[in-house]
Every structure is written in structure tokens, then in C-alpha cells.
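[1] Give me a 3D structure for the following:
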Amino acid sequence: MSFEKLRIIEPILKALKNEGYTQPTPIQEQSIPVILQRRDLFGCAQTGTGKTAAFAIPVLQLLHEQKQPEKQKKTIKALVLTPTRELAIQIQESFEAYGKFTGLNQLVIFGGVSQYAQVNALRNGVDILVATPGRLLDLMEQRYVNLNDIKLLVLDEADRMLDMGFVHDVKKIIARTPKQRQTLFFSATMAPAIRKLANTILINPAQVEVTPVATTAETIRQAVCFVEKKDKPALLLHLLTNTDIPMALVFTRTKHGANKVAAALNGRGVAAEAIHGNKSQQARQKALNQFRSKQIKVLVATDIAARGIDIDELSHVINYELPNVPETYVHRIGRTGRAGAQGIAVSFCDGEEKEFLRDIQKLITREIPVRADHPFHNDKANSGVRQPAKTPQIAGKAPGRSSWSNKRRPKRHKTIQ
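    Alright, predicted model coming up:
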């Protein structure tokens, strides 16, 4: 399947070719035709499968087909709601890249920064608005945003918006949009609360689900290291300095924990930055840019801050602390092994986290292999957690190759996120 066969218009095809994209992912292949038919859609796909392009491409095409006269002031025709600043920026960049030859413009608005530049851009006219709920609602109440002309409404990462407590803001925003609109609802999970929300805003939707709920990509090799809590800093340093890990995204459960881990790594000569909700937007963007450009080796993140991080070359995800919500594990390790690439996910588990590990293994319906070939292996932490019969090696390890490292196979096609 190619983008041409999906009947994408030439201006967008030209942009996709410029970006080097040739082949749609399954979520894109199934969603784009439905959206172009102007139907509501409920899309469920695990992270890293290309959900952004699955709605960005058809939204651009539909708006291009009904463009306003150039002399007429632009009004907001499409609204994309998303939970975090990082994800909002990523989505806006995607619209900009795919729509560069359409004549449509887009704007991203989020909190944590001055509203001055955002307000000026809104006054100049916008076709596509990408927003986080809090800042959008604030600007709406100040009468800087009018949603009366909305034709397309997109809720992206709806499950995370619920987790973050945005559901009331989202409902207030939706109530201010026209009833005659097309709504696209994307989520990584299909929990009952997600279905309930979708049922209140979608009309006779098509449903697209490209992978089973809460599964991990086969391209990701997973491992768990049993270690005492006090030895986690030493184990992390050991992995980063004694194995072939070019760059790693490290997860902690708390903002304080992220700061502490980043400071400890920098103190031992490993360049690292922390990213979380207490950081300013400027500091978060600076850390992301440093990580993408490989000026730093490690980005330490909390779960909320990590949504929207999309780095093609990310080889390793390390769960310094296991999440207490098993679905979060799937989202975390989905930062690597994206779009068919190979990735490695290593999780540290101390005695207090055994229950979290059991819940994760139950959710993903597989047992994560144990790695004991490090100086801090702790058999006591291992007790009580059911493991595979053969656990010494990660599945897929090539003979003679360190299974901590990730030698990527070349991609046959470049896919689009």
C-alpha cells in the first residue's frame, strides 16, 4: 500500500515525498479513507504507530478542498486537543510538514508561556489550531478564540487527558463547538471510561483498532533487572557506562526523582537532563533539543512529560522505577522500537515493586525475561515473581552480541508518525 492508493491529493503527496515517507502504517491505512469519507472515527492504536499522521493528513486534505478565498480572514476550521505541551508541539510540526504546499496555516497554543505571541497569531487568522485544554479554555474565556466555524474536532491521546484530569475542560470546549462537525477520537487504550466519553461525542463512528489493547511491539526486546532500591543509581550508571547504549530515555515516577537521577548522572560524568511538569516550557524544549541532537546521552522523564517525545533513533528505554499503573509501562517502552525499528526496554525492580511487575506481565500476557548478568542482581527481589523457564537471555539476542546493545536493522520503508 502507498499513499497514492489512499487518494491523497498532490500537494500533500509532494510534502510526504519531501519528508521521505512512502508507506502508510496500519493505523494510517485504515483511518485515512474513513476520515476522507467525513465519518466520525474511534481510533485505538498503541503508541508509536503513527496516529498523528492518521488524522493530520486527511484533515489537511478536507480543509484544502474547502479553502476560504485568500482575501477573507481565516477562521479556525480544525481543532486538535492533546494533553501535553510536547505532544502539542509535535502535532503542530506534523501539520506544518505535511501541509506545507496546501496554503493552510496552523498554530499551537499551550500554557506555561506568555500568551502574547499566541494571541497575536490568533488575531491574524488560523486554519488549524492545536491546543492543550487548559490554555485553550483560558483564551476562550478571554474571547480570543472562537470555535463557531469548527468543521473537524480531533481528540488525541484521550486516555491520557482523562488520566490528567482534563475531562471537564474537554467537555466545556466541545460544548462550544458546532454540533454539525466531524469528530476524530484517538486513544491508546479502550478502557470503559474512554468508551463512555467517546459515546457522548461521536455519532455513528467507524472503529479502527490495529493492535490488541495493551500489547507491546514485537520490535522491542524487554528485560527486567532485580535490584535493591539503594543499588539502582549504581546499576543505572553501570549500564550507561559499561554497555553500548548511545542514548536512553529513563523514567521515574516523580518529578523529584527525575531531578535526583539526572543530577547523580551528571555528577558521574554522564550528560543528562530532567524533564517534567515543573520545568518551564523553554527548559523542557531545550532539553528535548539537546537529546535529539545527542548533546546529552540521557533524558530523565516523568510519564506526563514524556508523552509526545518522538525520536527515531531512540535505542533504549530504562524504567528506573516501575509504574504502578500497568498500562503506563506499555506507553513508556513504546518510546523505542517505533515504526518497525528495533528497541530495548530495561526495567529495574526492587522488592517493593514486585506487585507492579506482576500486574504488568498480566496486562501484556507475557513474562519479561530476567537479566542477572550485572553486579547488583538481587535474588530476594526476584522471589515471588513468576518468570519464564529460561530467563538468562533476552529473546532475540544474536550470538556473540551484548543484549544490552541495540544494533538496528535497516528499515525497508520509512514510515510516518
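[2] use CA for all of it now, contacts and neighbours both
    Fine.
[3] all strands in the stretch 251-400 of the chain, in order from the N-terminus.
    Secondary structure of the stretch 251-400 of the chain by DSSP state E, counting those that start in this stretch: the strands cover 272-275, 298-301, 316-319, 343-349.
[4] would you list these in TSV and tack on distance to Ile333 and mean neighbour count?
    Converted to TSV, the strands of the stretch 251-400 of the chain look like this (distance: least, C-alpha to C-alpha, whole Å; neighbours: other C-alpha atoms under 10 Å):
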stretch	distance to Ile333	mean neighbour count
strand 272-275	17	26
strand 298-301	13	27
strand 316-319	6	25
strand 343-349	6	24
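[5] Among the ones you listed, which comes closest to Glu327?
    Nearest to Glu327, of all the strands of the stretch 251-400 of the chain, is strand 316-319, at 13.5 Å by C-alpha to C-alpha.
[6] Turn the strands of the stretch 251-400 of the chain into a markdown table, including distance to Lys397.
    Compiled in a markdown table, those are given as follows (distance: least, C-alpha to C-alpha, whole Å):
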| stretch | distance to Lys397 |
| --- | --- |
| strand 272-275 | 28 |
| strand 298-301 | 24 |
| strand 316-319 | 15 |
| strand 343-349 | 11 |
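[7] Relative to Gly125, how far out is Lys77?
    11 Å (C-alpha to C-alpha, to the nearest Å).
[8] The two: which has the busier surroundings?
    Lys77 (21 against 16; other C-alpha atoms under 10 Å).
[9] one more to line up against the first:
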Amino acid sequence: MSFKDLKIIKPLLRAVAEAGYDNPTLIQEQTIPLVLEKKDVIASAQTGTGKTAAFALPILQLLYDRQDAPKKGKTVKALVISPTRELAQQIGKNFKTYGSHTNLKSTVIFGGTGIEPQIDMLTKGVDIVVATPGRLLDLHKQDQINLDHVEILVLDEADLMLDMGFIDDVRKIERLCPEDKQTLLFSATMPFKVEDLAKTILNSPERIEVTPTSSAAKNVSQVLYYVPKKNKIELCLHLMRNTIKGSTLIFRRTKFGVDKLEQTLTTNGYKVERLHGDRSQNERQSALNKFKHGEVNILIATDVAARGIDIDELDAVLNFDLPSKPETYVHRIGRTGRAEHFGKSYSMCSADEKAYVQNIQHLINVQIPVEENHPYPLNPKEQPIVHKKKGSKYKKGRKGDGSKKKKKRWY
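    Predicted structure coming up:
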């Protein structure tokens, strides 16, 4: 499915393409059509699943026909409430990116910074406001923001908002907006308090869930890193130093890849063993025993070699290369998080592996959260490297260069 299939208008499609996104994520596929139909939505989705675009794109589209300012000036038609200033800034940035080919104006308001520039922006007139609850209520108290024309209200990270004690503020803000507004609620988890809030402020909402409900991921947290192919080894070392702890099983696609990574990690002072088809049964058993008994804490393997091996209490799985078959991914990450233990799965994806990610997500019905905060990010516009096959140096036909020049021959 492409963004075009979701009936997104051309100015937004252009902005999405310029941002380097080709296809919608699971949460976007399911949410965008419902928002465009002006339905209330309650969505369970983690950070990193692309949920900001899931509400930003349809909001921009719904407001597009009224993007030019009337004589009275622009009024706030969409309001997004976010628990933290960092998140609010990120959402505001997304609205600016996706709305770059429209005349719709958005602004971000949050505490801990000067209030005057924010009042100034509101006075000039905006269509969309992204705000933290405290500062929004301050501005409303000072009569600096009017919420009488809000058509769409978004509550993002609702569970975090409740944890931070914003429940009363959220209810107050909801009451300040018109009764007939469309409300969208997003939350990573759905505790009782979030369900209770949803019941009181949403009107027959559609439910969407793209969090780990799959049996493949019951006790395993999953995370995805987009990285250029040439930087995978550097990112692997970075993760080993800073993020991945304990016994780790690393999967590579080829025997050569296993050997190469083993050399690099050993050179960097890690205790490593390897498993692949070219090693004898004794060597493989020895490698496995060392790993099981904690003599080494990193085991690098191909899928073929890893079949059927049983390792208790494995802390993490790292997919150095993503598998082309989504079932293999499920099999790999199922090595950790066994018998009531909790495990972690890390996957590195280069430009030529993006299609594998989509297939995996469709199989497990989970949007794997993306970690963008690392030293080797992949440019979203980067295209896979295509290795062209060179033809034979012998040209078709049997004539040599001499005969082509019609040279006189001695015979």
C-alpha cells in the first residue's frame, strides 16, 4: 500500500515523498482513513511507530480547503495535547514538514520558555496548535487563545499524560473545546485510567491496536535501527558498548559475514564464538557450550546453524542482517524472552532491507519501534545499491576487430 492508496491529496504526497517516506506504516494505514471519515479514534501504539503522521496528515487534509486566512484571521481548528515539550516540538516539526506545500499555519506552545513569542504567534493566527497542558491553560486564562473553533482534538501519549498527573488538565481542556469536535486518543498502553478517559470524552470510537500482541513478541521488546550498509559494523560496536547487555545471539546471513564480524568483535576485546555450516560438529558443540556456560557472551550464527539449538535465559538477539523470510525473524527473536524471562531484540536495516521490514510487520501485526537516536542514521532518501551484472567480454558474433575494419588479410 502507498500513501496514494490512502487518498492523500497531492500537496501532502509531495511533502511525504520529499521527507523520504515511500509507504505508510501499519498505524498510518489503519488510522488515516478513519480520521478522514471524521470518526473518533482510540489507538494503541508505541513511540517510533509513525503515529504522528497518522494524525498529522489527515488533519492537514481535513483543513486544506480552508487554508487561506479569512478577513477575521485564522482560528485554531486543530489542537494536539502532548505531555512533554520535547514531544510537542517533535510533533510541531512534523506538521511543518508535511504542511510545507500548504498555507496552513501551526505553532508549538510549552512551558519553561518565554510566553511572549508564543502569544505573538497566536495573535498572528494559526490553524493548528501543539501544546503541553500547563502552558495551554495559562494562555487560556490570559485570554490569549480561543478554543471555541477546535474541530479536531488529539491526545498523544495519554498514558504518560496520566502518569505525569495531567488528567484534570486534560479533562478541563477537553471541556473548553466544542462538544461536536472529533477526538483522537493515542496511548502506548491502555491502563484502566486511559480507558476511563476514553469512555467519557470519545464518541463511539474506532479502535486500532499495533502494539506487540503477537505470540512471537510476548516477552520480547523489539527495536529497529535504520543504518547505511557500510556503517553496520560501527553501529554494532556502538550498541555493544552502550545498549546491548548480557548474553547476545547475533544473526548474519552468510558464513563469510559471521567470520568477518567475529574477527572485528574479537579485535575490539569481546569474547565471541561462531556457528555456521562450515564448522565441524565438534567445533559447533564447543562454541555452544562456551556460550551456554558464560565463557563467551556473544554468539554469532547463520540461521541454518542456529536451527534447533536451545539456549536458556538469552538476554538479547541482534539481527545484524534482516532475514528475507518474515517467519525467520519470528523464529530468531523467539530465542529470547522464553519461560517467563524478558528478552530484547535489536534489528539493523539498510536501504535494501526495507521491504523485509514491511513483510515482517505484516506477519506479526506489530509496528516495530524505530530508534533514530544513534550515530549512523540512514538518509530516508537513500536507495538500495544495485550491482549491475557485467556482460561477457566476448561480444556476440564471431567477427574479430580486424574483420570489422575490413582489413586486407595476407591469406
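[10] burial count for Val170 of structure 2?
    For Val170 of structure 2, using other C-alpha under 10 Å, the count is 23.
[11] I'd like the distance from the closest residue to it other than its chain neighbours to Asp163 of structure 2, if you could.
    Nearest in space to Val170 of structure 2, with sequence neighbours left out and distances taken as C-alpha to C-alpha, 6 or more residues apart in numbering, is Pro133 at 6.7 Å. Pro133 of structure 2 is 13 Å from Asp163 of structure 2, where distance means C-alpha to C-alpha.
[12] Those two - which one has more neighbours?
    Each of Pro133 of structure 2 and Asp163 has its neighbours counted (other C-alpha under 10 Å); Pro133 has more, 24 against 11.
[13] Show me what the more buried one lines up with in structure 1.
    Residue correspondence to structure 1 (TM-score structural alignment): Pro133 of structure 2 is matched to Pro133.
[14] and its match, what does it touch?
    Residues in contact with Pro133 of structure 1 (C-alpha atoms under 8 Å, 6 or more residues apart in numbering) are 81-83, 166, 169-170, 173.
[15] Most widely separated two among those residues?
    The span of those, defined through C-alpha to C-alpha, is set by Pro83 and Ile173 at 13.5 Å.
[16] More neighbours: the two, which one.
    Between Pro83 of structure 1 and Ile173, counted using other C-alpha under 10 Å, the more crowded position is Pro83 (28 against 17).
[17] What is the equivalent residue in structure 2 for the more buried one?
    Correspondence of Pro83 of structure 1 to structure 2, assessed by TM-score structural alignment: Pro83.
[18] The closest residue in space to that match that isn't next to it in sequence is in what secondary structure piece?
    Sequence neighbours aside, Met161 is the residue nearest to Pro83 of structure 2 in space, at 5.1 Å (criterion: C-alpha to C-alpha, 6+ apart). According to DSSP states H and E, Met161 of structure 2 maps onto helix 158-163.
[19] Strands of structure 2, residue ranges please.
    Applying DSSP state E to structure 2 gives strands spanning 41-44, 78-81, 106-109, 128-131, 152-155, 182-187, 206-209, 220-226, 248-251, 272-275, 298-301, 316-319, 343-349.
[20] in the superposed pair, what's the mean gap between the second one and structure 1?
    In the superposition with structure 1, the aligned residues lie an average of 0.2 Å away from strand 78-81 of structure 2, counting by mean C-alpha distance after the TM-score superposition for structure 1.
[21] Tell me the gap between stretch 54-65 of structure 1 and the middle of its chain.
    Distance of stretch 54-65 of structure 1 from the chain centroid (C-alpha atoms, centre = their mean, to the nearest Å) equals 21 Å.
[22] Same check on stretch 205-212 of structure 1?
    That offset, for stretch 205-212 of structure 1, works out to 18 Å (C-alpha atoms, centre = their mean).
[23] ok, now stretch 292-301 of structure 2?
    With C-alpha atoms, centre = their mean, you get 30 Å for stretch 292-301 of structure 2.
[24] List the buried residues in that stretch.
    For stretch 292-301 of structure 2, a neighbour-count test (16 or more other C-alpha atoms under 10 Å) marks 292, 296-301 as buried.
[25] Contact partners for the match of Pro83 of structure 1?
    Contacts of Pro83 of structure 2 by C-alpha under 8 Å, 6+ apart are 132-133, 156-158, 160-161, 164, 166.
[26] can you count the residues close to Ile27 of structure 2?
    25.
[27] err, Lys10 of structure 2, not the other one
    Residues near Lys10 of structure 2, counting by other C-alpha under 10 Å: 12.
[28] My guess is Val76 of structure 2 contacts Lys124. True?
    No. Using C-alpha atoms under 8 Å, Val76 of structure 2 is not in contact with Lys124, being 11.3 Å away.
[29] For those two, indicate the residue with more neighbours.
    Neighbours were counted for Val76 of structure 2 and for Lys124 using other C-alpha under 10 Å; Val76 has more, 21 against 11.
[30] If anything else comes up later, I'll come back, but that's it for now.
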